[in-house]
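Engineer: got a structure for you, letters missing:
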């Protein structure tokens, strides 16, 4: 059985973790498959949006602990390094990466969510860190990204307690973009992703870059950078197409140039 299912339609690439019997827990081969899929999507001009979700009742329960128990410290280090590289790739990808949380998302699963740009969660889904429950230390970016998303004190509570919280609480904390009723969840995510895929790939890539880079920059430097990108964008074909479409009262056809 394939650990990762790929489906592409109307500019949207769906990546579906397909280990439902193991709550889509991450193995080395699944991490490699995700990495290859995102690298391929980055190079493919037909892919404009990437959606990550899971088959069955879980989004991702983190690393497969049964698999981890078989590995020694050196192999464990390589596995954690691969997960870290995957989350960095997701964050740096110029295409929007959307998490569609269909169920349980804990530990490494939460770290995948933290690397996504938009987070949609089914009403019944739960998210948590859970590393502390088994004396494990995160390696996919939780200690760095979680406090930036929800604040240091909230991140400490989530990580120290190991508790899972419902999607509604994560929306209040600011991590989840939208909570969607279970009925029609995938359809709702698909509709939003398709709308996103009609936007200019160039402007979305530049917005993502500026937003990510601004977090660790003093405001005056970030503002100067924004103005440089804005001036550069004035010469883009997509901007000209957007203005022409507005003037002619038609749908724009963006090429990402």
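Structural biologist: Now that the structure is in, tell me what you want to look at. If you're wondering where the values come from, they're calculated on a predicted model, not measured in any experiment.
Engineer: Could you use CA atoms for every contact and neighbour count after this?
Structural biologist: OK.
Engineer: which residue ranges form the helices in the protein?
Structural biologist: 28-43, 65-69, 73-92, 108-114, 142-150, 152-161, 167-173, 185-197, 201-214, 219-233, 237-248 (DSSP state H).
Engineer: Structure two is appended below for comparative analysis:
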């Protein structure tokens, strides 16, 4: 099951959905890679104007997945990817909207703030 879903709302509007509802959309290296790629693809589409980010399930995003963060081989890569994703999001030419519902904690609050 994909951890990031891309939904075309209209020719000008794209929604990106964090799709790990069973973990309250906690951030993993896989999710961050997919999210960063989806933001870049949307930014490269000249007809697109608006990017909406939302979370599946009960929370927007609860920050880093602590199970993955316990693996020290992934900790630095995950932190670097969080920073890269926030920069990509804050520098996109698109109007960005964080459609927050439920918890937006730590990295989730960062994503919300970068919009």
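Structural biologist: Sure, I can see it. Since the structure is predicted, the reported quantities are computational estimates derived from the model, not experimental observations.
Engineer: Work out the TM-score between the chains.
Structural biologist: The TM-score (TM-score structural alignment, normalised by the length of structure 2) is 0.95; 114 aligned residues with a C-alpha RMSD of 0.9 Å.
Engineer: circling back to that earlier point, which of the helices of structure 1 is buried the deepest?
Structural biologist: helix 108-114 (a mean of 26; mean count of other C-alpha atoms under 10 Å).
Engineer: so how much does that one differ from structure 2 once superposed?
Structural biologist: Mean deviation of helix 108-114 of structure 1 relative to structure 2 after superposition (mean C-alpha distance after the TM-score superposition for structure 1): 0.6 Å.
Engineer: elements contacting that helix?
Structural biologist: The helices and strands touching helix 108-114 of structure 1, judged by 3 or more C-alpha pairs under 8 Å, 6 or more residues apart in numbering; DSSP states H and E, are strand 58-60, helix 142-150.
Engineer: got the contact list for the shortest one?
Structural biologist: Yep, that's strand 58-60 of structure 1 we're talking about. 17, 20, 23-26, 53-54, 100-106, 108-110 (C-alpha atoms under 8 Å, 6 or more residues apart in numbering).
Engineer: Check stretch 90-104 of structure 2 too.
Structural biologist: 39-40, 43, 48-55, 58-63, 89, 111-112, 114-115.
Engineer: Among these, name the buried ones.
Structural biologist: 39, 43, 48-55, 59-63, 89, 111-112, 114-115 (16 or more other C-alpha atoms under 10 Å).
Engineer: Contact partners for the residue positioned nearest the centre of structure 2?
Structural biologist: For structure 2, residue 35 is the residue whose C-alpha lies nearest the centre (C-alpha atoms, centre = their mean; 4.7 Å). Residues in contact with residue 35 of structure 2, defined by C-alpha under 8 Å, 6+ apart, are 4, 16, 18, 85.
Engineer: same thing with residue 73 of structure 1?
Structural biologist: Residue 73 of structure 1 touches nothing, counting by C-alpha under 8 Å, 6+ apart.
Engineer: repeat that for 10 Å
Structural biologist: residue 79 (C-alpha atoms under 10 Å, 6 or more residues apart in numbering).
Engineer: what about it, distance to residue 79 of structure 1?
Structural biologist: Distance of residue 73 of structure 1 to residue 79 of structure 1, given as C-alpha to C-alpha, to the nearest Å: 10 Å.
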